[in-house]
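Peer 1: No sequence on hand, only this structure:
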């Protein structure tokens, strides 16, 4: 490439070397003692985020809501729920983040609203309502022989039970569609008035100063309307999805600066799909959240049908996305979030080797090509909740599934074991700030139980742990991404794809090569690669053990990053 050709190449997007931190507000920090995290609590811990070095904070929903699904059921898109604070407090939080160089991303939930949103209240008031077609309504179907159900089709809600319900206020007897809880009716994106209202709302938030959106189940907005009385589940990735997203880009993002970020959560998306959604010339999204790697330990039954995860399958999945989006598109990198179990409990060893496995998992995630997402508490190695009774759970999905399966005659102990591993509440216990009462989260009674291991696993203790501080290790990882073009943009190559315990890959670019070699297991692992070729003379850039071991042996859950 000539100098002139190089000068014509577009500069990499700013988010290629950025790191995003997700806050689940009700569980982050409580400033007023009511037991629920709030905006004031986030403001109190902005120094924590700045010290970590993150570039973006993504807030799970803080809009006004009846809280049937912890805020993902929105009744007013332009107000803050009193549980979390006020618009004035939000403006203060936004300003203080910007002063620290941190961008703020809102959660955009526009596949559905709350059934208490004025749009739905009006829609359900009469079949002749001007907003009737803002939601998806259909007549029931009389099935023969009668099975006791008359819903328009056999679609199931993600939170158990049918995906169709009748509204008490509706005199027609029609059913409305809700792919999630009955209190979360789906918007009808085929109606241009709905799209206009959504785009207006998005612009309102961007005008207020927010820096982008994480879009909840955004591929569900494109439903195949002709199939709404059939039995196949054509409620996602309809052919109009690209039209909707390109229209959104034109109406909301096109006239604004390039400092925004857009990420779409897309269950069921493939690599080929993601290449279309995130290709720079497509003008749709910057990146997507895909679910392939977090479905590998899901059995053939439900989400709660857990099966063992083979490392070779995880490597193959993540590598396929690295390769598939290498030339066009971009990856979002995550192992955990508010909907997934704690990553160190799921993919690592949350007992004896909690520190080592937490830092190993962070390394193999952050040193791949894409934008890494840190979920609150990962930076200190927080673990699954350790709940043992159903009354300890708060998640609507977990509670509904337990009740439905119990009614079907399953053993409650078996159900609780499945929840202990998979429930979304594993990620929703309060952030553990101190070893004191309620982990320093609240002076009141927490809305959900604090993990009993908070006396040893907490921010205060971890940050004082010297070379065994997970927080400090995360800080070094994030700094490495900021400083090294190799980490941000280097080519990815997976090594030893079939090895059952070694996770190794290289990153290659004009600045040289990096090797990441990780022992994903509790026994010593001989790795001749570490002393062969250029790596034998390479320098150790980062590692999660503070003392030298045999050059060709990785100790339990050890990871090394070498520069050739």
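Peer 2: Okay, I see it. Keep in mind the model is a prediction, meaning the values are calculated, not measured.
Peer 1: CA only for contacts and neighbour counts going forward, please
Peer 2: OK.
Peer 1: how far does stretch 194-212 sit from the chain's center?
Peer 2: Distance of stretch 194-212 from the chain centroid (Cα atoms, centre = their mean, to the nearest Å) equals 21 Å.
Peer 1: If you count neighbours, what's buried in that stretch?
Peer 2: For stretch 194-212, the neighbour count (16 or more other Cα atoms under 10 Å) marks 194-195, 198-199, 201-202, 205-206, 209-212 as buried.
Peer 1: Check stretch 427-438 too.
Peer 2: Quick answer for stretch 427-438 (16+ other Cα under 10 Å): 427-435, 438.
Peer 1: which residues does residue 378 contact?
Peer 2: 342-343, 358 (Cα atoms under 8 Å, 6 or more residues apart in numbering).
Peer 1: which residue packs closest to residue 174, ignoring adjacent ones?
Peer 2: Nearest residue to residue 174, sequence neighbours excluded (Cα to Cα, 6 or more residues apart in numbering): residue 139, at 4.8 Å.
Peer 1: My guess is that neighbour contacts residue 177. True?
Peer 2: No - judged on Cα atoms under 8 Å, residue 139 makes no contact with residue 177 at a distance of 11.0 Å.
Peer 1: Look at the two and report which has more neighbours.
Peer 2: The neighbour comparison of residue 139 against residue 177 (other Cα atoms under 10 Å) goes to residue 177, with 27 against 15.
Peer 1: can you pull the contacts of the more buried one?
Peer 2: 135-137, 163-165, 185-186.
Peer 1: cutoff 6 Å now
Peer 2: Applying Cα atoms under 6 Å, 6 or more residues apart in numbering, one finds that residue 177 lies in contact with 136, 163-164, 185-186.
Peer 1: sorry, back to before: which ones among the contacts of residue 378 are found in helices?
Peer 2: The helices, defined by DSSP state H, take in 343, 358 from these.
Peer 1: Format the contacts of residue 378 as a markdown table; extra columns: neighbour count and distance to residue 380.
Peer 2: Shown next, in a markdown table, are the contacts of residue 378 (neighbours: other Cα atoms under 10 Å; distance: Cα to Cα, whole Å):
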| residue | neighbour count | distance to residue 380 |
| --- | --- | --- |
| 342 | 30 | 12 |
| 343 | 26 | 12 |
| 358 | 28 | 8 |
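Peer 1: who's in contact with the residue nearest in space to the middle of the chain?
Peer 2: Centroid-nearest residue in the chain, with Cα atoms, centre = their mean: residue 337, separated by 4.2 Å. Applying Cα under 6 Å, 6+ apart to residue 337 gives the contacts residue 375.
Peer 1: before we go on, here's another structure to hold up against the first:
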């Protein structure tokens, strides 16, 4: 079976994901906004790095009130990125380098400028969206928005007011709320069919799958999300029959629910069910950058002060893996377009190697957010842009700044005037860039490349091999595949403890030694050893 013909259940086991925020990756035409041709021009960087799967944030037609997560046409790309033909060319160029491309599918809502919605706002019989027209608007549940068209009443948004929720029905009826249609009503069934048509269209031109935005949000008032699970299982059955090589990843933030629901994988995210949101934040979040005021402050394990613990993450990871078994994958991101980068607040560049040593040797599917491989930082103090601000301390723009390719104007991202860029560059004159780190064999970029090479060449370090945690403090010590010892010490203070072996042969190590029955780890040290 050729590599491209492998079913998604197989090839995802070897995937190293790389998330591209297309507006900010590479601008080919000098308008200040990244595009498909720009991404294509930088594919050699990804191939050299060892990435084999790319996920693009939404690139469908949109008024961009939420950076493209407000879709106005699922069957056309946004002109800012190029044409449909440019996307096809990008996919083919990626495939020639052994890289698959996934699109972001916004399944639960559209833009209020989508023709489906404008038609629905004019037709009281239309069921594609959730409409209510009570005698007393004060009795409506919170969140409903007044109709912008001749249709009387109010619609339910899914996120911002400009993102009306597509109607996939309600799991529970309520006589007091007659707008609660069942999941098998005409409108909800039409929307299910539309999802198939959208996925089929893009998969048929060579895409390798989708990451599904807000995947848990479709069926409303759904205790235990049972009806939403049924919906995705049905779509997964269709996908397996028609496009078995295509992957379906979810933004659910709860792999123990979403993988049994039919997704091939799900991400540990900063939000979601309380335990799963804490799982990611307990690793990386130092309460800087993107901060939800409702989050309970905690010291991340990857903090130089050494005040955190890996136990929160480990307990949740064990629970998740026990539940999903070999039916799918949990994905671990370095960051994403909604969450602070690794290099954020007090976390300095010297702390990042240990974080990547863990990230790329742990048995989750790794997802690298663009620029994290060189240590791009979260940029504070930016204005709200395309809906980036979600709260007083939660501005996503700081994680969406232009990719830093070299030390030329605009860091090589664009030839546009600096004031014409999608977002400002990191103003730090010492900001990292790809060209400088490519020339430095001791850089973070080269380390990430070596770690990816190790992961892909040694199955013992991949997503399927056994994992035994030997020490869950500082340092974190674990064995992969029975024959690779990994030691990670993300605090500044050195650490020493008993080793499970008398000697281990270093494969890739800095500041860690194993011998004479002891493990000695310098501050911020890491090591991978054969035992």
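Peer 2: The structure has been received and is ready for your questions. What you see is a predicted model; the values in this text were computed from it and never measured.
Peer 1: Looking at the contacts of residue 378 of structure 1, which is nearest residue 447 of structure 1?
Peer 2: Using Cα to Cα, residue 342 comes nearest to residue 447 of structure 1 of the contacts of residue 378 of structure 1, at 18.9 Å.
Peer 1: Run the chain-centre distance for stretch 50-63 of structure 2.
Peer 2: The answer for stretch 50-63 of structure 2 is 11 Å, by Cα atoms, centre = their mean.
Peer 1: Same question for stretch 22-39 of structure 2.
Peer 2: That offset, for stretch 22-39 of structure 2, works out to 20 Å (Cα atoms, centre = their mean).
Peer 1: Provide the aligned range in structure 1 for it.
Peer 2: Mapped onto structure 1 using TM-score structural alignment, stretch 22-39 of structure 2 covers residues 25-42.
Peer 1: buried ones in the matching stretch?
Peer 2: For stretch 25-42 of structure 1, using 16+ other Cα under 10 Å, the buried residues are 25-32, 35-42.
Peer 1: mind listing which of those are in helices?
Peer 2: 39-42.
Peer 1: got those residues as TSV, with distance to residue 302 of structure 1 columns?
Peer 2: Output for those, formatted as TSV (distance: Cα to Cα, whole Å):
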residue	distance to residue 302 of structure 1
39	35
40	38
41	36
42	35
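Peer 1: how about the helices in the stretch 51-200 of structure 2?
Peer 2: 84-96, 115-120, 186-203 (DSSP state H, counting those that start in this stretch).
Peer 1: average offset between the shortest one and structure 1?
Peer 2: On superposition with structure 1, the average gap between helix 115-120 of structure 2 and its aligned counterparts reaches 0.5 Å (mean Cα distance after the TM-score superposition for structure 1).
Peer 1: Translate the residue nearest to residue 174 of structure 1 into the numbering of structure 2.
Peer 2: Residue 139 of structure 1 maps onto residue 133 in structure 2, by TM-score structural alignment.
Peer 1: now residue 428 of structure 1
Peer 2: By TM-score structural alignment, residue 428 of structure 1 lines up with residue 400 in structure 2.
Peer 1: What of residue 440 of structure 1?
Peer 2: Match for residue 440 of structure 1 (TM-score structural alignment): residue 412.
Peer 1: same question, residue 61 of structure 1
Peer 2: That one, residue 61 of structure 1, aligns with residue 58 by TM-score structural alignment.
Peer 1: same for the top strand by length along structure 2, what does it pack against?
Peer 2: In terms of residue count, the longest strand belonging to structure 2 (DSSP state E) is strand 518-530. Other elements packing on strand 518-530 of structure 2 under the criterion 3 or more Cα pairs under 6 Å, 6 or more residues apart in numbering; DSSP states H and E are strand 484-488, strand 495-498, strand 505-515.
Peer 1: gap between the match of residue 61 of structure 1 and residue 238 of structure 2?
Peer 2: Noted for residue 58 of structure 2: a distance of 23 Å to residue 238 of structure 2, by Cα to Cα, to the nearest Å.
Peer 1: Out of the two, name the residue with the larger neighbour count.
Peer 2: residue 58 (25 against 13).
Peer 1: what's the spacing between stretch 369-387 of structure 1 and its chain's center?
Peer 2: Distance of stretch 369-387 of structure 1 from the chain centroid (Cα atoms, centre = their mean) equals 10 Å.
Peer 1: Stretch 556-564 of structure 1 now?
Peer 2: Taking mean C-alpha positions (Cα atoms, centre = their mean), stretch 556-564 of structure 1 and its chain are 27 Å apart.
Peer 1: again, but for stretch 252-262 of structure 1
Peer 2: For stretch 252-262 of structure 1, the distance to the chain centre is 21 Å (Cα atoms, centre = their mean).
Peer 1: where do the strands sit along the stretch 51-200 of structure 1?
Peer 2: 56-59, 63-64, 76-80, 103-108, 137-138, 164-165, 175-177 (DSSP state E, counting those that start in this stretch).
Peer 1: Need the contact partners of the longest one.
Peer 2: Pointing back at strand 103-108 of structure 1 there. The contact list for strand 103-108 of structure 1, computed with Cα under 6 Å, 6+ apart, reads 56-61, 210-216.
Peer 1: The second one now?
Peer 2: With contacts defined as Cα under 6 Å, 6+ apart, strand 63-64 of structure 1 is touched by 75-77, 79-81.
Peer 1: ok, those vs residue 109 of structure 1, which is closest?
Peer 2: Looking across those and measuring by Cα to Cα, the closest to residue 109 of structure 1 is residue 77, at 9.1 Å.
Peer 1: So which of the buried residues of stretch 427-438 of structure 1 is the closest to residue 242 of structure 1?
Peer 2: Among those, and counting by Cα to Cα, the member closest to residue 242 of structure 1 is residue 427, at 32.1 Å.
Peer 1: Now do the contacts for residue 514 of structure 2.
Peer 2: Counted by Cα under 6 Å, 6+ apart, residue 514 of structure 2 has contacts residue 504.
Peer 1: mind checking how far it is from residue 482 of structure 2?
Peer 2: For residue 514 of structure 2, the distance to residue 482 of structure 2 - Cα to Cα - is 16 Å.
Peer 1: And for residue 458 of structure 2?
Peer 2: 12 Å.
Peer 1: Over to residue 45 of structure 2?
Peer 2: 33 Å.
Peer 1: Identify the residue of structure 2 aligned to residue 255 of structure 1.
Peer 2: In structure 2, residue 255 of structure 1 lands on residue 242 (TM-score structural alignment).
Peer 1: now swap in residue 266 of structure 1 and tell me
Peer 2: Using TM-score structural alignment, residue 266 of structure 1 sits opposite residue 252 in structure 2.
Peer 1: swap in residue 87 of structure 1?
Peer 2: Using TM-score structural alignment, residue 87 of structure 1 lines up with residue 84 in structure 2.
Peer 1: tally of neighbours for its match?
Peer 2: Other residues within reach of residue 84 of structure 2, judged by other Cα under 10 Å, total 17.
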